[in-house]
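1. sequence first, then the predicted structure:
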Amino acid sequence: MTDEPIGTGAGRPPQDQLSITGIECFAHHGVFDFEKREGQVFVVDLVLGIDTRAAAASDDLEDTVNYGSLTMDVKAAVERDPVDLIETVAQRIADVCLLDPRVEWARVTLHKPDAPIDATYSDVALTITRTRGNAHD
């Protein structure tokens, strides 16, 4: 994957990127019963493709993504309804991000640093990218 913006093409302006990293959540996701019972920390990193020109011109929060509200919505989405797989949680997060029509695409990295693996490791992380129009593809 390149660092070039997603969603650019003929006649479309380059998308700016808004990053929110290190959103810490406590949730009960996992395949094992003890994961659902005891819970664990999950960490979310977001990169969103947005066009910030209207907000830059108006200096008005209504013309951009409110990252404070979005962070709380993402945290709530992670912390509700336990599921087995981080893939399911990552999709849930992308869906929340794409609810705002100003978000053209969302790159979600979901970290599960305390995954039950019997080995020394630093992190388990899944990264997905969803664009408007293919959020569930």
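-> All right, it came through fine.

2. C-alpha from now on. contacts and neighbour counts both.
-> Noted.

3. what's the end-to-end length of stretch 20-33?
-> 31 Å (C-alpha to C-alpha, to the nearest Å).

4. how far does it sit from its chain's centre?
-> Between the centre of stretch 20-33 and the centre of its chain there are 12 Å (C-alpha atoms, centre = their mean, to the nearest Å).

5. okay, one more to line up with it:
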Amino acid sequence: MSAAVDPTGPHQDRITLRGLRVRGHHGVLPAERELGQEFVVDAVLWLDVTDAARTDDVTRTVHYGELAEALAAIVAGEPVDLIETLAHRLVDACLRPPRVLRAEVSVHKPAAPIPLVFDDVAVTVVRDRPEPR
């Protein structure tokens, strides 16, 4: 774990976005690329929201509506083969605001082409803000 954030430390504030549903054209199979399917994204951002709460100012936090739009644009955008690749693109977007110390993104592919009965397939990535060089 990076020294950027200690989840047991004093700043355990989080913004959570769950169940963002977006149609995308990701997958290895040609039919997945052509027809597309629904992807579900969950994102958790760790940041200190004390200043935002004290000032009641949305510019001092991460605007979850803008976050949802940015993530949706990535899912609906350029196709990739793997949801691992998609998850990395999404977590990178979550870490763009300088206030965000850590981000966790899960990409669910509930209609994955698996010939068995299943509830969900998901890839989750967790990344800390890179240390300044």
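-> All right, it came through fine. As the structure is a prediction and not an experimental result, all values here were calculated from the model.

6. list the contacts for the residue in structure 1 that residue 15 of structure 2 lines up against?
-> Taking TM-score structural alignment, residue 15 of structure 2 has residue 18 as its aligned residue in structure 1. Contacts for residue 18 of structure 1 (C-alpha atoms under 8 Å, 6 or more residues apart in numbering) come out as 46, 47, 48, 49, 50.

7. which element is residue 57 of structure 1 on?
-> helix 53-58 (DSSP states H and E).

8. how many other residues sit next to residue 56 of structure 1?
-> Neighbour count of residue 56 of structure 1, defined by other C-alpha atoms under 10 Å: 12.

9. quick one on the thing from earlier: quick check: the helix holding residue 57 of structure 1 aligns to which part of structure 2?
-> Going by TM-score structural alignment: helix 53-58 of structure 1 matches residues 50-55.

10. residue 30 of structure 1 and residue 88 touch, don't they?
-> No: look at residue 30 of structure 1 against residue 88 with C-alpha atoms under 8 Å: they stay out of range, at 10.5 Å.

11. now the residue nearest the centre of structure 1: how far from residue 33 of structure 1?
-> Centroid check for structure 1 by C-alpha atoms, centre = their mean gives residue 108 as the closest residue, at 3.4 Å. Using C-alpha to C-alpha, residue 108 of structure 1 is found at 26 Å from residue 33 of structure 1.

12. map residue 30 of structure 1 across to structure 2 for me.
-> By TM-score structural alignment, residue 30 of structure 1 lines up with residue 27.

13. mind listing what the closest residue to that match other than its chain neighbours touches?
-> Of all residues not flanking residue 27 of structure 2 in the chain, residue 81 sits nearest, at 4.4 Å (C-alpha to C-alpha, 6 or more residues apart in numbering). Residues near residue 81 of structure 2 by C-alpha under 8 Å, 6+ apart: 26, 27, 28.
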